[in-house]
Every structure is written in structure tokens, then in C-alpha cells.
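Colleague: Build me a model from this:
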Amino acid sequence: MMVIIKDEIYGTIEFDELEERIIDTAAFQRLRRIAQMSVTNLVYPGANHTRFEHSLGTAYLSSLISERLGLEESEKKKIKIFSLLHDIGHVAFSHEGEDVLKRYIGDHETLGRDIIRKGEIADIINENYSSKEIAEMYGSKRGMIVEADIGADRMDYLKRDALNTGVAYGMIDIDRIVHTLAVEGNELCVTEGGLEAAEFLLVARFMMFSAVYLHKTVRIATAMLQRAIEGSIEDGTIKPEEFLYMGDAVAYERMLQSQNAKKYVDGLLRRRLYKEILSLPEKKINMKEAKELEKKLSEQFECDIILDYPTKFSKAVELKVKTNDGLKTLPKMSSLVNSLQKAEEERRKILVISEEAVRRTRGEEIRKAVLRFI
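Modeller: You can find the predicted model right below:
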């Protein structure tokens, strides 16, 4: 018996009984309480969708891709289960929380493997398949339908994030991409007929990072959130592994009990955010130097000053295009993709931020101190 779920993008999505039971587990239901875009809703109020619906959408797209590639029925089922669970290891606050917590407990792929291998979800999977086999799809050739540059995960989050933020950058031609996908030499690629659609997806990703994910105010809120997470761990209020079992709201409540974290959480909940004092090109100082400068400035001016180092938009594009002369990487065939990578480098800025009162009263002194350092 199939269960039908209505999705804001794809309409009707169907799941079989085993998939429904996975969805109904406590670990999967926790994804309802983790915002897909963390603190981005402080800038884009509609960005309140969660890891839960993204996981359902990714499973739907992976099924379309599997069908297009003509995979065997058993393999289709396994890939759909993996795609459904690909984000099961996310801690509270999604990637923004992971950036702090991964040095304590590992990244979401590592945590996801552990959740899939043992416990309630593993018991359900093992009735028909192997939970170990599903867990090993992370980072593998078999997982490429989900994880590739042009895989189900990326297509869903770009389209869903754009829809919920209200920006126009996520207009991806999913049908065209899916219908031009192929497998060549164990690699997911597009045929030349899908070149423009693939380019457009990468343009959409660049624009989403530039205008949404790394929006200046989003970065400031993220820096405050990460200070709160770190502070609550340092003073023993929360153990790192507890973030794997909490949703965002509970994590906020717990962090309010931390002396180190409280002022940051109060600022986030009231939207009293730190302000930019100065921005400078990333190439001016490296990350280690930025941390040293952050400490010096905070000590010199006796206040909390944060130097936020920019997150990379993406790793190098590895997408392959199937041509009459064999596989070629997309950057070799597309001057547009090359120009995007150059534009990314130019837009990467280090932000120097602090409380509004500090910027107002000592901002000019701090700017001069930073410029003397570099």
C-alpha cells in the first residue's frame, strides 16, 4: 500500500509501506524541527521550510533519475531509501551547526552512517535490505544520483530554497536535466543536449550563495549562532552530541541557560544582530591571521569583535558532459562556468562585526586598527 504526501513543488509524492515506516521514526521526524536554512529567515521571512520536506523532495527526484537511467527495481528502492535518509545525520541548525560541531562529533555524513547502521531505522531497512549497504552509499558511486553536482539533493534544495525565500534564482529546468542524464564509466553525466540546463543550475547555485546563503546579514546571524553553540559547549551547558537529538527550538532554549551563549541567543531571537564595521577581500589575510586579529581586537577594545571568514561557495565543478569525443568536464566546455568560479573568488569578503553600540562609538578606531594590521 502506498502513502501519498502532497509537496509544495512536485505535487503528489508516493512512498511504499517500508519508506513510510522510516519516515515515521523518531529520528526522521526530528527533521521537521530543523530549519533547512537555519537563521536565513531573519532576512528572508519565508525561509521556514525544514530538512523534512527537503528529504522527501530529494527522494522523489532520485526516483525520477533512477527511472531515467533504467536501474533495476531493487537498486531503485535502495537509492530512494538512501536519498530519503541522506540528511538524517544533521544536527540542530543544519550546516551552520555542523560547522562548529563536526570537530567534536563528526560531519552529518558520518553521523548519518551511524544512524542508518543501527537502531530503529536499521531494523526497518534490514527487513528487506541491508542497512550497512545503504549507509555505505555516502560518498560512493552508487550515491551519485543524490550527491553529484547535478544530483537530486542539489536540484531540490536550490528549487525549494528559492521558492521559500521568494527569489527568482532557482528556476531550474529539472525535467530537462533529468531527461539528459546518463551514466558513463560509472559517472553521472549529462549529454550535450543538457549542457545549457546544467549551466543554468550552476548559475542558480552561484546566485543563491551570493544573494541568499552568504547574504551579509545571514552571515552575521550565523556567526552569532556559532558563537552561541561554541559557548554553550565550553561552559558545559550542552554536550556536543546532544545537538544530534534536538531540533532548533529546543537547542535555543537550552543555550539560553548558558552564560556564554545567552547574549547571542537573545540577539538572534529579538533580531538584535551585530553590525558590520568593515569588510575586506579574503586575500588580504588568511584564516589563521583572521583569528589572531579577532583576538587582538577584542582584547584591545575590550569588547566582542568577530572576524567572519567567508565560506566557499562550492568545491571545483566536477560535472562531466558526454560528447562524441568522450567525457569532458563542464568547465572545459563552458566559459560561463569558468567565469562563475572567478566571480566567486572576487566576491569573497571577510566581515568585521560587533554590537551596534560598538560600531557607533568605536567603529572608526577598529577600522583603522584592522587596516594597520593588513
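
Colleague: For the rest of this, base every contact and every neighbour count on C-alpha atoms.
Modeller: Will do.

Colleague: Tell me the span between the first and last residue of stretch 179-195.
Modeller: 12 Å (CA to CA, to the nearest Å).

Colleague: got the buried residues for it?
Modeller: 179-182, 187-195 (16 or more other CA atoms under 10 Å).

Colleague: Next: stretch 121-140.
Modeller: Quick answer for stretch 121-140 (16+ other CA under 10 Å): 121-125, 129-132, 134-135, 137-138.

Colleague: got it, and stretch 87-107?
Modeller: Quick answer for stretch 87-107 (16+ other CA under 10 Å): 87-98, 100-102, 106-107.

Colleague: Alongside the first, I'd like the structure of this one:
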Amino acid sequence: MITIHDPIYGEHDIDDVLAELLQSKAVQRLQKIHQGGASFLVNPTWNVTRYEHSVGVMILVKMLGGSVEEQIAALLHDVSHTAFSHIVDHVLEEQDEDYHEQIFMNVIEASDIPSILQRYGYDYRMIEKWEQWTLLEQPLPNLCADRIDYTLRDLYTYGMISKQEMCSFLEDVTVHNGQICLQSVQAAEWFTEAYYKETIDFFLHPLNSYGYYILTKVLKEALQKNIIHLSDFSTDDETVLHLLRNCGDCVIDKMLSSLHSKVVLEESDTEYDICYKGGKERLIDPLIYINDMMQRASVASPFVKQCNEKAKKQLKQNIYVKIKSV
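Modeller: Alright, predicted model coming up:
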């Protein structure tokens, strides 16, 4: 066993198999992949990595009583993410934003992970049976360790929630029949509000939308000109950026130089340069377990119901951004 420290969950002992997986090339690569895609290029403080998130999800699953097998699945759940995370889905025009899921087992099998797991008596093929990992992944509107961690980690790192708020919420998280739920209406209301700060205020922030738009254009152009190839996405952000910055193509140089925090943007649906089509519903409605009774937060709380109605409208709307100056 080794002890690891996480800024959200504190110190935790983890099993030897997890310690070895942490040091594997496949998992270490995630240290150079930013969770927010292009976010770090337009705001250097938006710098959470897939590695930090993966370690966090593993710890949270452990805290909630998950088996070592589920902790392994948690640590590895994002191992197939490509450079710039979900940007590749925009580049390849994958509507379901699931390219990393399509290539997941290929990435695992080409890595050092199967041999590490085998040494500890585990079969790597257990990982892909996602339906058995009920703490790790759940469809919306349910809570799951993945969803809780990326929400808390982003918002805490970017100063949008306090450590005290986060710790109070985590104390309220429990598990009933293998399902993550909350023990109070207050915790459900807090997380619902936090979740929409993440998925609307942060994900759909004009600067974030701009970063996604420009980097997608850069990568499409570079692929078309054979400056980079699809296989390069299996490296990391740093490696692909190096190829782009040293390609000597003036069109790509110009676009890359416009990725910075001082760009001036304006939301305008009459005169715009960027349009992101709405429609992807990311609604949360946590389960609350109180007095031996399970119910949806929206049933117990008018506030949660109101938040969801508002979010539903916002998520259906297109986002229009005018680039005023770069």
C-alpha cells in the first residue's frame, strides 16, 4: 500500500495494484491532457488534468466503499482520452462525444495495463463491463463518482466553490443499494446549483466556446494538410501543440496566436462568428434517501425543480459569440 494526497479528498492509502497502475505509461500520459480541451489555452488557470480527475474518481469510489476492482475501473475510465480531451469529438464531428469510448479497449490492450493487472490476478477485460460499476458511472440525472468529481474538482480549482462547502456536501453523500444518493434536501440543492455552474457557466462560457472553436479549426486544418495525423491524438496536448507550433504554416500560426486570455468577446445572436447548437440535455436530479425512503430531489425541492426547468431552457438555446478583437 502507498499513501496518496488529493486536494479534495485528503490522504488515502491505496492498494499496490493501484499504485503500480498510477505509475504506468498509460495513466501518466493523462498528466499532459487537460480536462477542458482548449480551456487552458485561453485561461491558464483552467488547468485541471485528466490524471487529477482519474485519481480523484478512484479515491471517491474507495471512500464510498467500492471494491478494488471498481477502484481500478475508476482510475482507468478516462485512459483513452486523446489530446485536448473532447476537442477530438468536434474535429471528427462525433455527435455523441464518445470517441474515447469507441477506442477504449484498443488503448487498454496496446498499453502496459493488462500485464500489470495480470500480475495481481485481475483480467483487464473486467473493466469494460461498465454496468457493474454503479458507483463509478450512472446515466443522468443520477449522481455518480465521475460526475461528482469533475464538478467539484473544476469548481474548487477555479474558485467557484469553497473547501468548506465541498466538505459539507461530501459528508452528506451515501450509498444505498449500490446507488449514490444524498441524505438531505440541502445537499441536493447545493449540488444541483454547483452542477449547473459547471455545465452551463463554465462549459458554455464564451471564452471556453471560443477556445473550442479556434482549436477545432486549427486541428481540422492541420489534419487536412497532413501536418498532424489522427494517430498523433493518442499522444498528449504538449506533443500535438509542439507539432502545430513548429509546422511553419502561416494559417495555423495565425489561428494559434489568437488563443489567449485577452481576446474580447460579446454574446450576440444578431451578429456572430461562433454558433454552438444547443440541445444536449445535461440535467441532474439527485436521489435523496431520508427515513428509509428514496425520492428524486426535484420532488422534495421546488428549488431543484426550478433549477432544472431553467437549465433545460438554457441548454436548448444556441450560443452565439462575436469575436470583437484578438
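
Colleague: tm score of chain vs chain?
Modeller: The TM-score (TM-score structural alignment, normalised by the length of structure 2) is 0.83; 315 aligned residues with a CA RMSD of 3.1 Å.

Colleague: All the helices of the stretch 51-200 of structure 2, residue numbers only.
Modeller: Assigned by DSSP state H, counting those that start in this stretch, the stretch 51-200 of structure 2 shows helices spanning 68-76, 87-91, 99-102, 104-109, 113-119, 145-157, 163-172, 185-196.

Colleague: what do we get in structure 2 for Met208 of structure 1?
Modeller: Counting by TM-score structural alignment, Met208 of structure 1 lines up with Glu198 in structure 2.

Colleague: That match against Tyr156, yeah?
Modeller: No - between Glu198 of structure 2 and Tyr156 there is no contact under CA atoms under 8 Å: 10.5 Å.

Colleague: Quick check: the top strand by length along structure 2 compared with structure 1, mean distance?
Modeller: Looking across structure 2 with DSSP state E, the single longest strand is strand 319-325. After superposition onto structure 1, strand 319-325 of structure 2 sits on average 3.4 Å from its aligned residues (mean CA distance after the TM-score superposition for structure 1).

Colleague: how about that strand: buried residues?
Modeller: So, applying 16+ other CA under 10 Å, buried residues of strand 319-325 of structure 2: 319-323.

Colleague: thinking again about what came up before, nearest to Glu73 of structure 1 among the buried residues of stretch 179-195 of structure 1?
Modeller: Ala182 (17.5 Å; CA to CA).

Colleague: That closest one contacts Gly194, correct?
Modeller: No - the criterion here is CA under 8 Å, and Ala182 of structure 1 misses it with Gly194 at 10.3 Å.

Colleague: What separation is there between the counterpart of Glu101 of structure 2 in structure 1 and Leu69 of structure 1?
Modeller: Alignment note (TM-score structural alignment): Glu101 of structure 2 maps to Glu109 of structure 1. Distance of Glu109 of structure 1 to Leu69 of structure 1, computed by CA to CA: 25 Å.

Colleague: can you give me the helices for the stretch 201-350 of structure 1?
Modeller: Per DSSP H, counting those that start in this stretch, the stretch 201-350 of structure 1 carries helices over the ranges 216-234, 248-255, 262-269, 287-301, 330-333, 335-347.

Colleague: mind putting those helices in TSV, mean neighbour count and distance to Gln29 of structure 1 included?
Modeller: Output for these, formatted as TSV (neighbours: other CA atoms under 10 Å; distance: least, CA to CA, whole Å):
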stretch	mean neighbour count	distance to Gln29 of structure 1
helix 216-234	22	23
helix 248-255	18	13
helix 262-269	19	24
helix 287-301	15	37
helix 330-333	17	38
helix 335-347	14	36
